[in-house]
Structure formats: structure tokens, C-alpha cells
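Visitor: predicted model, plus sequence, below.
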Amino acid sequence: MSPSSVAQSWLFWAVLSAAFAALTAIFAKIGVAQINADLATLLRTMVILALVAAIAVGGGSWQPLSSVPGRSWLFIVLSGLATGASWLCYFRALKIGDAARVAPVDKLSVVLVAVFGVVFLGERLSTTAGLGVGLIAAGAVLVALG
């Protein structure tokens, strides 16, 4: 597989996402130790905003906001609200819990995405994928209880 085809692979980006998410948990646990969890979330959000704005503008993917369809606006705003709520809850959990227990429970989102995808988007899970989702759920529960 050539380097350019690797960069076009969903799996490549998903693995990078997982690696960065792992670092996020570790860095956040250390960063939130001496400050309020909500303030930590705000600071992280400001860093993300600056980074993504620089990438969008610098990478030439910026487009006039008036060209974004109303339906896209609605669901992007809803996604942003859900993201913000998730981050606030995540930082609070990290503030009071062990990162090694909080992060796996947070990954129950994988299970919920699979369920919501089936229920709301009409997606289908193969038997193997369904088993995998079940194992993720079981693993998260075992980590939380352990």
C-alpha cells in the first residue's frame, strides 16, 4: 500500500484518532489536577478552535458560511452541543476518577454509536461486528467495576 493510499484509508485515520484520544486522556488528567474541570474544558476548546481554524484556513478548505445548508448547520450545531456536553462530563470524570477507568467507560460511546447507527440511520451490523460491539461494552463494564 503506497503512502498516499494509506493516508486515504479510514483505518489509518481511525487508529490515529484512537492514539490521540489516548493522549488526550493522559494529558487532560494531568492538566485538570489543579484547576476546575469546566475551566480546563474551556481552555482545551480554545486550543482546538485555534488549531482547526488554522488548518481550515491554511489548508484551503474554508468556504463562505452562507454556503452551508440549513440542515448541515442544524446537525453541526447539535453535534457541537453534544461534544461540549461530552467534554464537560469527561473532564469532571477525569477530575475525580482514574484515567485508566474513565477513558474505557467513555468509550461506551462506540457501543452507543453502533446502536444509534442501527436505530436512527438504518445501518446494519454484521454478526461479527455486533459481537465486537458487545465485547467493547463488556470490557468497559469490567474496567469500571475492576
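Guide: Great, that's in hand. Residues are numbered from 1 along each chain as shown.
Visitor: going forward, measure contacts between C-alpha atoms and count neighbours the same way
Guide: Fine.
Visitor: quick check: next helix or strand after the helix or strand where residue 55 lies?
Guide: In this structure, residue 55 sits in helix 37-58 according to DSSP states H and E. Taking DSSP H and E as the definition, the helix or strand that follows helix 37-58 towards the C-terminus is helix 70-96.
Visitor: and that following helix, what does it pack onto?
Guide: Here helix 70-96 touches helix 10-31, helix 37-58, helix 99-106, going by 3 or more CA pairs under 8 Å, 6 or more residues apart in numbering; DSSP states H and E.
Visitor: let's bring in a second one:
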Amino acid sequence: MLAAMPSLGWIALGLLAALGGAGVTVFGKLGLEGVNPTLATALRAVIMALVMLGVALGTGQLGPLLFGKAHLTGRAWLFITLAGLSGATSWLAYFAALRVGPTAGVAALDRLSLAFIFLFSALALREPHGWRGWLGAVVLLAGVYLMAADR
């Protein structure tokens, strides 16, 4: 199944990621009952690391890294490290917010990452966006506001 994932296409994979993200939110909120959010985040990271190591091992991707044949440049290491640090910051803040806030509101605010990604992809990556994309970003911002303010 894992080998077939890339052949699903970006839309199917994106929907699968969204479904997984919904599970993170709902299961995370349920798991935070009486648990420190930092501890919960650390446990989640360990579980994810074990799963991902298993996936990398099962797909033959871990061997080249362990034996120095992965061909990762310094630039790749830098940005993978920065992505890891960004992810850790996001997880810590997300689980802390879930602990004290409404699930749908926290999830809506977290999805502002889409607006940030859209903006940063235009500014830093020089990816062009048309009027539909910019309109979608505005509608997204309005939707996040409406969902986060729903009390």
C-alpha cells in the first residue's frame, strides 16, 4: 500500500492528509484529558517517529541514509531541520490550544497555515497565483474567523 501512495495523485493524497489531520485533532483533544500538552506532544512525536522509521525501513529508504548513500545536500538538511523545528513548534502550540480551547475553533485557526503557505509560496518561492487563488485566500480568512468566533 505504501508503495502505491504516490500513484494516488496529489488530490487523493491531500484528502487523505486532511482526514488524518482531523484524526489528530479529535483524538488529540480526547487524549489531552488530564494530560500535560507538552507531554502529549512528546508522546505523539515518539509514536510518529517510530511509525515513520518503520515506513522508511519497509520502503528501503532508511538503508541509504544509515550507510551514507542518501545524497542529502547541506541545503536539504537545513530545510528538513527547519521543517522539523516548525512542526514541533506547531504541535506544541496546537496541543496547548486544544487543551484550553474549543476543538473546532483551534482547528480553524490552525488551518490559517494554508493562508500563510499561500502567501509565502508567492513571496518566497515565487509561485504565481491567479485571482481565484487570492479570492480563495480571502474566503478562507473569512471562514476561519467565522469558525473561530462561533460561540
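Guide: Right, received. Where do you want to start? What you see is a predicted model; the values in this text were computed from it and never measured.
Visitor: ok so, going back, so which of the helices and strands packed on helix 70-96 of the first structure is the most surrounded?
Guide: Among these, ranked by average contacts under mean count of other CA atoms under 10 Å, first place goes to helix 99-106 (a mean of 19).
Visitor: for it, grab the matching residue range in the second structure.
Guide: Residues 103-110 of the second structure are where helix 99-106 of the first structure aligns, with TM-score structural alignment as the criterion.
Visitor: what lies in contact with the matching stretch?
Guide: For stretch 103-110 of the second structure, the surrounding residues in contact (CA atoms under 8 Å, 6 or more residues apart in numbering) are 25, 26, 29, 94, 97, 98, 144, 147, 148, 149, 150.
Visitor: now the helix holding residue 55 of the first structure on the second structure. Mean distance?
Guide: Following the fit onto the second structure, the mean deviation recorded for helix 37-58 of the first structure is 0.3 Å by mean CA distance after the TM-score superposition for the first structure.
Visitor: quick check: angle from that helix to helix 70-96?
Guide: Between helix 37-58 of the first structure and helix 70-96, the angle formed by their directions is 140 degrees, by axes from the mean of the first three to the mean of the last three CA atoms, to 10 degrees.
Visitor: what's helix 37-58 of the first structure in contact with?
Guide: Around helix 37-58 of the first structure, the neighbours that count as contacts under CA under 8 Å, 6+ apart are 31, 32, 62, 87, 88, 91, 92, 95.
Visitor: the residues you listed: which two are farthest apart?
Guide: Maximum pairwise distance among the contacts of helix 37-58 of the first structure (CA to CA): 35.8 Å, between 62 and 95.
Visitor: neighbour count for those two, which is higher?
Guide: More neighbours sit around residue 95 than around the other of residue 62 of the first structure and residue 95, counting by other CA atoms under 10 Å; the figures are 22 against 12.
Visitor: thought residue 34 was touching the more buried one, still the case?
Guide: No - with contact defined as CA atoms under 8 Å, residue 95 of the first structure and residue 34 do not form a contacting pair (9.1 Å).
Visitor: got the end-to-end distance for stretch 99-117 of the second structure?
Guide: Terminal residues of stretch 99-117 of the second structure lie 25 Å apart, using CA to CA, to the nearest Å.
Visitor: also stretch 50-65 of the first structure?
Guide: The distance separating the two terminal residues of stretch 50-65 of the first structure, taken as CA to CA, comes to 17 Å.
Visitor: after superposition, how close is the match of helix 99-106 of the first structure to the first structure?
Guide: Stretch 103-110 of the second structure: mean distance to aligned residues in the first structure after superposition is 0.7 Å, counting by mean CA distance after the TM-score superposition for the first structure.
Visitor: against residue 62 of the second structure, how distant is the aligned partner of residue 52 of the first structure in the second structure?
Guide: The pairwise alignment with the second structure assigns residue 52 of the first structure to residue 52, based on TM-score structural alignment. Going from residue 52 of the second structure to residue 62 of the second structure by CA to CA gives 10 Å.
Visitor: shared neighbours of those two, anything?
Guide: Between them, residue 52 of the second structure and residue 62 have no joint contacts when contacts are counted by CA under 8 Å, 6+ apart.
Visitor: centroid-nearest residue for the first structure?
Guide: Residue closest to the mean C-alpha point of the first structure, counted by CA atoms, centre = their mean, is residue 21 at 7.2 Å.
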